[in-house]
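J.: sequence plus predicted model, see below.
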Amino acid sequence: MRCVVFIFLLTGVNGSSNNQLNFPFDVARDPNSGALYISDSWNHRIMSYFVNASSGTVVAGGSGPGTNNSQLNYPIGIYLDLPSNSLFIANYNSNNVVRWVLGASSWTLIAGSSSGANGTSSTLLYRPLDVTVDFMGNVYVADAFNHRIQFFLAGSLNGTTITGVSVTFGSDSFHLYYPYAVALDSQLNLYVSDCLNHRIQNFYSIEKHNNFII
């Protein structure tokens, strides 16, 4: 993996060919195959690279920005879900999170609007930046412009705000200010990169903290 990263960085030139990237934002690695998946944001695609490869393969998107289910629109955060052999993608400019099965030609909507509409309700997102998934298939989304983390039960398009206060930013322990990234540990405790508050927030598992049954 280190060799692949060095190859990318040493070029220093953006582009849209299979050996170039344009504003890559996130990476996920398959521990079994060694494949590295990269959200190539300004190329509106997800690329896969193998160790020592000088050229990659488009595995999602790549047909320009748009809301069609064969397109991505400035993808940012990605999560590789090995059990379902798929990538969960925070589709920033389309205000949704989608799941793209590796080898498929289109995505399935996980959260937000398929039309690209933004909003503040429990079924809408506004500029999602990151996504992670727990071992039960539940989804956690950094809903950046709404200053909240949204939780979606597996298979549900109706989310619950588990961290932050919708549409309201702040610096106390109950508020977020442009949350950028999310991660879970083995106990389902949540870690949030609270970007414009210049801090990392740790929240106990929602099973304990909010008495939310999952």
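T.: That came through, no problem.
J.: alpha carbons only for contacts and neighbour counts from here, please
T.: Fine.
J.: my read is that L188 contacts N202, right?
T.: No. Look at L188 against N202 with Cα atoms under 8 Å: they stay out of range, at 10.8 Å.
J.: hang on, L129 in a strand?
T.: Yes. According to DSSP: H, G, I helix; E, B strand; the rest coil, the state of L129 is that of a strand.
J.: any idea how far T11 is from it?
T.: 26 Å (Cα to Cα, to the nearest Å).
J.: those two: which has the busier surroundings?
T.: Ranked by neighbour count (other Cα atoms under 10 Å), L129 and T11 place L129 first, with 29 against 11.
J.: just to check, the more buried one is in contact with Y92?
T.: Yes. Under the criterion of Cα under 8 Å, L129 makes contact with Y92 at 6.0 Å.
J.: overlap in contacts, those two.
T.: I76 (Cα atoms under 8 Å, 6 or more residues apart in numbering).
J.: does the helix or strand hosting L80 pack against any helices or strands, and if so which?
T.: Following DSSP states H and E, one finds L80 within strand 75-81. Secondary-structure packing of strand 75-81 (3 or more Cα pairs under 8 Å, 6 or more residues apart in numbering; DSSP states H and E): strand 24-29, strand 36-40, strand 86-91, strand 128-133.
J.: could you identify which of those is most buried?
T.: strand 128-133 (a mean of 28; mean count of other Cα atoms under 10 Å).
J.: next SSE after that one?
T.: Once the chain leaves strand 128-133, the next helix or strand it forms, by DSSP H and E, is strand 139-143.
J.: buried residues in that following strand?
T.: Using 16 or more other Cα atoms under 10 Å as the test for burial, strand 139-143 gives 139-143.
J.: do the same with stretch 149-166
T.: Buried residues in stretch 149-166 (16+ other Cα under 10 Å): 149-153, 157-166.
J.: in addition, the following structure is provided for comparison:
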Amino acid sequence: MIYHLLLHHKSNYLICTTTTSSTTTTSKSRISTQQIVIPNIPANARWQQSGVTISGGHGSGNATNQLNYPIGIFIDDDQTVIIADQNNHRIIQWKKDDTNGQVIAGGNRQGNQPSQLHSPTDVLIDKQTNSLIICDSGNKRVMLWSRSSGTSYGEILVDKITCFGLCMDDQRYLYISDTAKDEVRRYQMGDKTGTLIAGGTLLGTGSNPLQNPSYIFVDEQYAIYVSDDNHHVMKWNKNATKGSVIAGGNGSGNALTQLSHGEGLFVDKLGTLYVVDYG
């Protein structure tokens, strides 16, 4: 069985690494609405140490074969890679084996008009409406942008929020990290206020509160995993009033007990946490 791990890279390209296992009975498990993909990676999996560039790789720029600080990634069912291309103020997609991407939101210079984005940091697909949900960080808003052909603008879902990361569960609840308030909120579609579920007044254990929370992952039990600038990853179980540190939390460093700057993350079916440790 072969598995793929996709990493966003601060050198303006994306790389894909693979792992193999002798186990042949494992399969990828998807929650019913396919908002969350939780891979079933066996404990004896072995990862290749080199990857293949699948997007960008032609230096920093705004051409359709270039990226400029790719920071958020979403993979569609057909392996189309959708990227929040932050410094180009656009969302761009790469279909499998394409040499050029296609701009599908923004790309009209930095701005706050409905057709513009300002430093987007994350993106996902709402399957029910076939729309992008975009964390338009520089404009402090979350946008809903139809994937229908010819769509040139989006609409505001949530505004006045210093958003960074997004996630959606199988009940179509949207989770958004707010770096200014050091919290994560859960929203029903159409809700402008949300419910506090992590950080903020829900302090972490000990002396490890959330600090500039960034990426989010929600598992099948609706536990929330959050990476932040406090050199750790925290977990909040469903309806918990306190979170706990599950990775890092021992200061910044490169020891196996430390994180320098945890970013993208996910948890597999065995409960193994995978974290991109930047820096």
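T.: Received it, and whenever you're ready, just let me know what you need. Note that the coordinates shown come from a computational prediction; the quantities given were computed from them, not determined experimentally.
J.: now the buried residues of strand 139-143 of the first structure as a markdown table including distance to H209 of the first structure?
T.: Formatted as a markdown table, the buried residues of strand 139-143 of the first structure follow (distance: Cα to Cα, whole Å):
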| residue | distance to H209 of the first structure |
| --- | --- |
| V139 | 17 |
| Y140 | 15 |
| V141 | 18 |
| A142 | 18 |
| D143 | 20 |
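J.: on average, how far is the strand holding L80 of the first structure from the matching bit in the second structure?
T.: Superposed on the second structure, strand 75-81 of the first structure shows a mean distance to its aligned partners of 1.3 Å (mean Cα distance after the TM-score superposition for the first structure).
J.: what residues does that strand touch?
T.: Against strand 75-81 of the first structure from outside (Cα under 8 Å, 6+ apart): 25-30, 38-41, 44-46, 86-93, 129-133, 181.
J.: what does stretch 40-49 of the first structure contact?
T.: By Cα under 8 Å, 6+ apart, the surrounding residues in contact with stretch 40-49 of the first structure are 4, 16, 21-25, 35-39, 55-65, 71-76.
J.: okay, and it goes to which residues in the second structure?
T.: Per the alignment by TM-score structural alignment, stretch 40-49 of the first structure matches residues 85-94 in the second structure.
J.: how about the contacts made by V81 of the second structure?
T.: 73-75, 93-96.
J.: how far away is I92 of the second structure from V81 of the second structure?
T.: With Cα to Cα as the criterion, I92 of the second structure and V81 of the second structure are 8 Å apart.
J.: hmm, I was thinking of I54 of the second structure
T.: For I54 of the second structure, the distance to V81 of the second structure - Cα to Cα - is 9 Å.
J.: go on, G51 of the second structure?
T.: Noted for G51 of the second structure: a distance of 16 Å to V81 of the second structure, by Cα to Cα.
J.: same question, G194 of the second structure
T.: From G194 of the second structure over to V81 of the second structure the distance is 29 Å, taken as Cα to Cα.
J.: buried residues in the biggest helix by length in the first structure?
T.: Counting by DSSP state H, the longest helix found in the first structure is helix 2-11. Buried positions in helix 2-11 of the first structure, judged by neighbour count with 16+ other Cα under 10 Å: 4, 7-8.
J.: stretch 69-89 of the first structure too?
T.: 69-81, 86-89.
J.: ditto for stretch 97-108 of the first structure
T.: For stretch 97-108 of the first structure, a neighbour-count test (16+ other Cα under 10 Å) marks 97-101, 106-107 as buried.
J.: please enumerate the helices of the first structure.
T.: 2-11, 206-209.
J.: what does the longest one rub up against?
T.: Which is helix 2-11 of the first structure. 19-21, 49-54.
J.: which among these gets closest to H175 of the first structure?
T.: Closest approach to H175 of the first structure among these (Cα to Cα): L21, at 34.7 Å.
J.: that older thread, columns distance to H9 of the second structure on top of the contacts of V81 of the second structure, output as TSV?
T.: Formatted as TSV, the contacts of V81 of the second structure follow (distance: Cα to Cα, whole Å):
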residue	distance to H9 of the second structure
I73	11
F74	14
I75	16
Q93	16
W94	15
K95	18
K96	18
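J.: among these, which two are most distant?
T.: Across the contacts of V81 of the second structure, the longest distance by Cα to Cα is 14.3 Å; it joins I73 and K96.
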